[in-house]
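> Have a look at this prediction, sequence included:
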Amino acid sequence: MTTPRPDATAAPTLTRRELLRCAAWSGLGMAASLSPLSAFSASPAARPDVIRVGVAQPATGTPPGFAGSSLAIAHARGWLEESFKPTGTRVEWFFFKGAGPAVNEALANRQLDFALQGDLPSIVARSAGLKTRLVLATGVRANIYVGVPPDSPLKTVSDLRGKRVSLFKGTNMHLPALRLLEANGLSDKDLRLLNLDTAGYLAALSTRDIDAAIGAMDILRLRDKGAVRILYSSKNQSPIYTRQSHVLVSDDFAGRYPEATQHLVKAAVEAARWASDESHREEVLRTWARAGTPYDHWKEDFDGEPLRVRLNPNFDPFLVSRPRMRSSRPIASN
């Protein structure tokens, strides 16, 4: 099976100005005022009883929620439920600690209609015959971090050769991690790579059972405790070393309920528009912080970057180019 591989030479390298231009919201045709969301009004025969939305993250906090995307804001505010309420269509949310691979299993078993997940899991699913279509982007260009014990002798990414390094395989962390290794003269086979989820790699770093972890900004928690040193961050680096996510719908649901599909996408785009407004920055970051990652870390991670760069629902040229990268070498997902 042919799956994407990092290819820094083939990937377009976008400047900060180009990223902002890609995030200019062209062609959305939305009004400035987005609240309340418009109600769903399709004929009864075209209305599903329930819409099942999967999220490739665990739900945490009080009340339970997730973070890092405009869909997380829509969930926190109940906007999708409100939009479909007049017709009796329920919106149900399902959260997956196993991230993208677990979401794929639920999609394959027809347990979900929509899903928020990363690029690699959806590509793997499509290559295996799962019929889905991407409907909007969100949570794109999310940074990755490489953490090592504070007294580690490792100084650069190239120093990871032969070391015990954790990576949550099969997720949207996988591709940018491989691109980063390749840019530093390494491949996954040059490392003693361990497949650990977020809780697993944070614990392993704390107990020094691994030499390094390639992960998300959860690593900043350990840094603040003096238990980890940041060896590398993709912040202010090329976007090819960042993580990409999107919302997709099953072909079956889209075919049976085209109006409901269109309406959910419209509501999600309206949520993205609201969440990308810089006047809402504080509210967006604090809403995400309720899901467990401290507000200060969200503020640090987004410092100097407009919200719209990561929350733009358009599939800009950078995102469109991602699936085109191919390799004769498969990427293991477990």
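All right, it came through fine. Numbers count the residues shown, from 1 in each chain.
> can we go C-alpha only for contacts and neighbour counts from here?
Fine.
> in the stretch 51-200 of the chain, which spans are strands?
Using DSSP state E, counting those that start in this stretch, the strands of the stretch 51-200 of the chain run over residues 90-95, 114-118, 132-137, 145-148, 164-166, 192-194.
> Please produce CSV containing those, extended by distance to Arg77 and mean neighbour count.
Listed next are those as CSV, based on distance: least, Cα to Cα, whole Å; neighbours: other Cα atoms under 10 Å:
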stretch, distance to Arg77, mean neighbour count
strand 90-95, 13, 17
strand 114-118, 17, 27
strand 132-137, 19, 20
strand 145-148, 30, 26
strand 164-166, 35, 22
strand 192-194, 37, 17
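> Got another one to weigh against that:
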Amino acid sequence: MMRLTVLPALLLAAFLGYFPTAHTEDLKVVRIASVATNVGGKTVYAGSASLVVNGAFPEELRKQGIKVEWVPAAMASVGPVINEGFASGKIDFGIYGDLPPIILNASKPTVQLVAPWGTTSNSYLVVPKNSTAKSIKDLKGKKIALHRGRPWELAFSNLLQSEGLTFKDFKIVNVNPQVGAAALASGTVDGFFSLFDSYILEDRGVGKIIWSTKTAPVDWKLMGGVWARNDFVKQNPEITQAIVTAYLKSVHWVAQDENKETYIREYSNKIYPESVNRREYDQDNVSWRQRWSPLYDVALQEHYRKAVAYAQASGLTRTQADVQQMLNPHFVATALKELKLEGFWTPN
């Protein structure tokens, strides 16, 4: 989101110390963690968080006398950082992908998905520019850089299974995306599996994309969303509802075709050039509107069912997380009704 990258003790202590302690008895602050990076000396949030970090969340909660504190999690370690924040009770919400919360819940039910973010990201297989490989089969026995325990590992597993392959057919190099990209550029590995940062490698003339989830089944795409700590939801259902409703307001706006250009120019991932973001959205088998769907539909349920089973089968968890406990559609259903958006998205 398990064999995650193990943080050195001092670095982990620094992360733990960063999360301020939450007090739910007299709620004055809600703490929300999400992936972020430093761009030009400023903390920039990526993905769905970019829509709401300065907008709907703070405004809705300010009306109730509650302040929102955003907690940035570095891209290279977002899963372990947010999981630790949840486990220690020091954050209330986290916006991140599927595998980390599955791993967290496998040991103890801790969080629940209160608002899915849809199918907002694809996964890509990249090879060196001069490679003759045209498919995953051509890389059998070769080195592939893949960050284990991250959401796109599920897509990689699905790809292997669809071709009758397993992890044992490859030499998996478990490194974060930044290191994986550098390894591909230097020729240290024969393939690299990641997200749309893969287009950067094409732009630099060192790599080429030979496969992506753009043409794969919908439940192969990266899924995640707004996760909430179970204890917080139980103690603060009204605040949870306010946050989900605010989130859906923002998502409804961006999902409208007439707002697509504005989103790409002003809100989409500022870490990469606009041209990279545009290519991620182009020629996808999911429409722009459906890309942002918060519905707990068949595709989402199948995705999590497979993900939970995969986490155990691959050794990422010892036991299976409870899928039904993790997926809580109540808040989205209430928000859709309140906002009169019940027919805006269609189930996949």
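Yep, that arrived. Values in this document were obtained by computation on a predicted structure and should not be read as measured data.
> what's the TM between chain one and chain two?
Once superposed, the chains reach a TM-score of 0.80 (TM-score structural alignment, normalised by the length of structure 1), with 287 aligned residues with a Cα RMSD of 2.2 Å.
> out of the strands of the stretch 51-200 of structure 1, nearest to Gly200 of structure 1?
strand 164-166 (8.9 Å; Cα to Cα).
> List the contacts of that closest one.
Leu191, Arg192, Leu193, Leu194, Asn195, Leu196, Tyr201, Ile210, Asp211, Ala212, Ala213, Ile214 (Cα atoms under 8 Å, 6 or more residues apart in numbering).
> JSON lines please, covering the strands of the stretch 51-200 of structure 1 and showing distance to Ile219 of structure 1.
As requested, those are exported to JSON lines (distance: least, Cα to Cα, whole Å):
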{"stretch": "strand 90-95", "distance to Ile219 of structure 1": "22"}
{"stretch": "strand 114-118", "distance to Ile219 of structure 1": "19"}
{"stretch": "strand 132-137", "distance to Ile219 of structure 1": "25"}
{"stretch": "strand 145-148", "distance to Ile219 of structure 1": "6"}
{"stretch": "strand 164-166", "distance to Ile219 of structure 1": "12"}
{"stretch": "strand 192-194", "distance to Ile219 of structure 1": "16"}
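> ok so, going back, including distance to Trp93 of structure 1, could the contacts of strand 164-166 of structure 1 go into JSON lines?
Putting those into JSON lines (distance: Cα to Cα, whole Å) gives the following:
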{"residue": "Leu191", "distance to Trp93 of structure 1": "37"}
{"residue": "Arg192", "distance to Trp93 of structure 1": "36"}
{"residue": "Leu193", "distance to Trp93 of structure 1": "33"}
{"residue": "Leu194", "distance to Trp93 of structure 1": "30"}
{"residue": "Asn195", "distance to Trp93 of structure 1": "27"}
{"residue": "Leu196", "distance to Trp93 of structure 1": "25"}
{"residue": "Tyr201", "distance to Trp93 of structure 1": "26"}
{"residue": "Ile210", "distance to Trp93 of structure 1": "34"}
{"residue": "Asp211", "distance to Trp93 of structure 1": "36"}
{"residue": "Ala212", "distance to Trp93 of structure 1": "34"}
{"residue": "Ala213", "distance to Trp93 of structure 1": "30"}
{"residue": "Ile214", "distance to Trp93 of structure 1": "28"}
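> In the residues you listed, find the pair that's most separated.
The farthest-apart pair in those, when distances are taken by Cα to Cα, is Leu191 and Tyr201, at 15.5 Å.
> Just want to know which of the two has more residues nearby.
Tyr201 (26 against 16; other Cα atoms under 10 Å).
> wait, that one sits on Ala213?
Yes. The criterion here is Cα atoms under 8 Å, and Tyr201 of structure 1 meets it with Ala213 at 6.4 Å.
> now the spatially most central residue of structure 2: how far from Pro80 of structure 2?
Among the residues of structure 2, the one closest to the centroid is Gly97, at 2.7 Å (Cα atoms, centre = their mean). Computed as Cα to Cα, to the nearest Å, the Gly97 of structure 2 to Pro80 of structure 2 distance reads 12 Å.
> Which parts of the stretch 51-200 of structure 2 are helices?
Secondary structure of the stretch 51-200 of structure 2 by DSSP state H, counting those that start in this stretch: the helices cover 56-62, 78-87, 99-107, 152-162, 177-186, 198-203.
> So which of those helices is nearest Trp211 of structure 2?
It's helix 152-162; of the helices of the stretch 51-200 of structure 2, that one is closest to Trp211 of structure 2 (Cα to Cα) at 9.4 Å.
> Quick check: that closest one compared with structure 1, mean distance?
With mean Cα distance after the TM-score superposition for structure 1, helix 152-162 of structure 2 departs from structure 1 by a mean of 0.9 Å once superposed.
> What range does that helix cover in structure 1?
Using TM-score structural alignment, helix 152-162 of structure 2 corresponds to residues 173-183 of structure 1.
> Same question for stretch 82-92 of structure 2.
Using TM-score structural alignment, stretch 82-92 of structure 2 pairs with 103-113 in structure 1.
> can you pull the buried residues of that stretch?
Residues Val103, Asn104, Ala106, Leu107, Ala108, Leu112, Asp113 are the ones in stretch 103-113 of structure 1 that count as buried (16 or more other Cα atoms under 10 Å).
> contacting residues around the fourth one?
By Cα under 8 Å, 6+ apart, the contact list for Leu107 of structure 1 reads Asp113, Leu130, Ser250.
> how does it look with 10 Å?
Gly54, Pro101, Asp113, Phe114, Ala115, Ala125, Leu130, Lys131, Thr132, Val249, Ser250 (Cα atoms under 10 Å, 6 or more residues apart in numbering).
> for the last one, same thing?
For Asp113 of structure 1, the residues meeting the contact criterion (Cα under 10 Å, 6+ apart) are 50-54, 106-107, 132, 248-254, 261.
> now with 7 Å?
When contacts are counted by Cα atoms under 7 Å, 6 or more residues apart in numbering, Asp113 of structure 1 touches Ile51, Arg52, Val53, Val249, Ser250, Phe253.
> will you turn those into JSON lines that also has neighbour count?
Below are these laid out as JSON lines (neighbours: other Cα atoms under 10 Å):
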{"residue": "Ile51", "neighbour count": "22"}
{"residue": "Arg52", "neighbour count": "15"}
{"residue": "Val53", "neighbour count": "19"}
{"residue": "Val249", "neighbour count": "22"}
{"residue": "Ser250", "neighbour count": "20"}
{"residue": "Phe253", "neighbour count": "18"}
